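>>> What follows is a predicted protein model with its sequence.
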Amino acid sequence: MTEQTEKLQTAKSKANRNMAIGLAVFVSCMVGVAYAAVPLYELFCRVTGYGGTTQQASSSPVDVIDREITIRFDANIGYGLAWDFKPITKPITLKVGETAEANYQVVNIGKAPSAGTATFNVTPQAAGIYFNKLDCFCFTYQEVKAGESVKMPVVFFVDPDIDKDPNLETIDTITLSYTFFPQEREEAALTEKKQSKAGIGTES
């Protein structure tokens, strides 16, 4: 093998190595951006109501108007979680601005303790910005023992400003939907840390 050939192979190996390092850095950056995008997207949804994301309120509205809306409740379980999850409150018809409480129930039908975290949304999606929760079990690590039954309440109201939205003037029914996904304690701690950094408060 000539000296020139060796130099070419060395240069080629160095170029391949640099390309591999560059690709690894690129992939790492993309993964980091993806993880960062989750809490930021969630924050965006909470602020705007995009995607049917509801709002978090600290107090009930002062005014209650005559318009009535029926609230229906829906429950779902993500793959890998051996729970029976369902609403135990039937549809509620209330005046806009009136506060109400609904209850869901989780039963661990598996043979071991397991845990999950619930996400939520409402339909129609445009109503999300007007649907406010005063108390909720969403985005909170929930561990349930084998065979255990747990009642999970949510306290809410529909903001009277919905009556000023021409796109929702004919809406008389809103569906509140929760989905539980399996989650380990370590994952929950990481999620809460990311939410904290993004300025997202954990609801309980």
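In hand now; what should we look at?
>>> all contacts plus neighbour counts: C-alpha atoms, from now on.
OK.
>>> Which helix or strand contains residue 39?
Secondary structure assigned from DSSP states H and E places residue 39 in helix 3-48.
>>> In the protein, what residue spans correspond to helices?
Ranges of helices in the chain, per DSSP state H, are 3-48, 185-197.
>>> So which of those helices is the most surrounded?
Ranked by mean neighbour count, the helices of the chain are led by helix 185-197 with a mean of 15 (mean count of other Cα atoms under 10 Å).
>>> That one vs helix 3-48, what angle?
Between helix 185-197 and helix 3-48, the angle comes out at 70 degrees (axes from the mean of the first three to the mean of the last three Cα atoms, to 10 degrees).
>>> okay, pairing it with this:
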Amino acid sequence: MNIDVTMPRSFVAQGFINGEDAKEAPFPTENPVDSLEVPSYRAFQVTMINAGNPAIFINAEALGLRGNEMQADVNDNAELLRKCEAIRAYAAVRMRRVDPTTININARILSMGKLHHATTGTGGVAIAVAGAIPGTVVNRLVANKAGGSIRFGHPSGVMAVGAQAEQKDGAWVVTKAIMLRTARRLMEGPSSLAPELRTLHHDYCHA
């Protein structure tokens, strides 16, 4: 077996057996192929599957591509990037990755001159703070319906954020900002530390 990579080394086989995704049906729509209507574009024949990651498969020809493009061919094509983002956003709703009834607002963040594929953590904090201060654009959209927290939709899903702010001497001061993210245990087991590292670890954890 040959694998063409930049720095070939010994083979390592990775297996994924009965993972979290195995509890869900691989096709959120229950169809191996769907017609996905994307406003401002057209309907695309796509496969929407949840295996490892939620993914959307579409023929390259449907996007005006050959299938052998390199990064620059895609990243330098602004219209193609907009089209791909639109397809992904509408597919996310069809795949029930985003339930429109569970979010307060939609938000999109531009980073490095391009639309972010999801949202930045710091951008989420900014949304939380803006939502907590009366009179801002964000606050006007979520006032009286966010209950102190904001769930906003982005191209890859939903993020929940919240903040507290108060006025002191006529100026707004942010006292707390919270961003909810998910985490899962990656490993469990003993570890060995050098004596000097044990002391450093103890001092840090009990500071």
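Structure received. Because the structure is a prediction, the values reported are computed rather than measured.
>>> Quick TM-score on the pair, please.
Once superposed, the chains reach a TM-score of 0.24 (TM-score structural alignment, normalised by the length of structure 1), with 86 aligned residues with a Cα RMSD of 5.6 Å.
>>> For the nearest residue to residue 121 of structure 2 once chain neighbours are set aside, give its distance to residue 53 of structure 2.
Of all residues not flanking residue 121 of structure 2 in the chain, residue 179 sits nearest, at 7.6 Å (Cα to Cα, 6 or more residues apart in numbering). The gap separating residue 179 of structure 2 from residue 53 of structure 2 is 22 Å, by Cα to Cα, to the nearest Å.
>>> The two: which has the busier surroundings?
residue 179 (16 against 8; other Cα atoms under 10 Å).
>>> Quick one: list the elements packing against the longest strand along structure 2.
Counting by DSSP state E, the longest strand found in structure 2 is strand 157-168. The contact analysis (3 or more Cα pairs under 8 Å, 6 or more residues apart in numbering; DSSP states H and E) places strand 157-168 of structure 2 against helix 121-132, strand 149-154, strand 171-180.
>>> Single out the most deeply packed of those.
Comparing these by mean neighbour count (mean count of other Cα under 10 Å), strand 149-154 comes out on top with a mean of 22.
>>> which strands and helices sit next to it?
Helices and strands touching strand 149-154 of structure 2, by 3+ Cα pairs under 8 Å, 6+ apart, are strand 105-106, helix 121-132, strand 157-168.
>>> quick check: angle from that strand to strand 157-168?
Strand 149-154 of structure 2 and strand 157-168 are oriented at 140 degrees to each other (the same axes, to 10 degrees).
>>> Residue 54 of structure 2 contacts residue 48, correct?
Yes: counting by Cα atoms under 8 Å, residue 54 of structure 2 does reach residue 48; the two are 7.4 Å apart.
>>> The two: which is more packed in?
More neighbours surround residue 48 than the other of residue 54 of structure 2 and residue 48, with 26 against 17 (other Cα under 10 Å).
>>> State the distance from the more buried one to residue 158 of structure 2.
Using Cα to Cα, residue 48 of structure 2 is found at 19 Å from residue 158 of structure 2.
>>> Great, nothing more from me.
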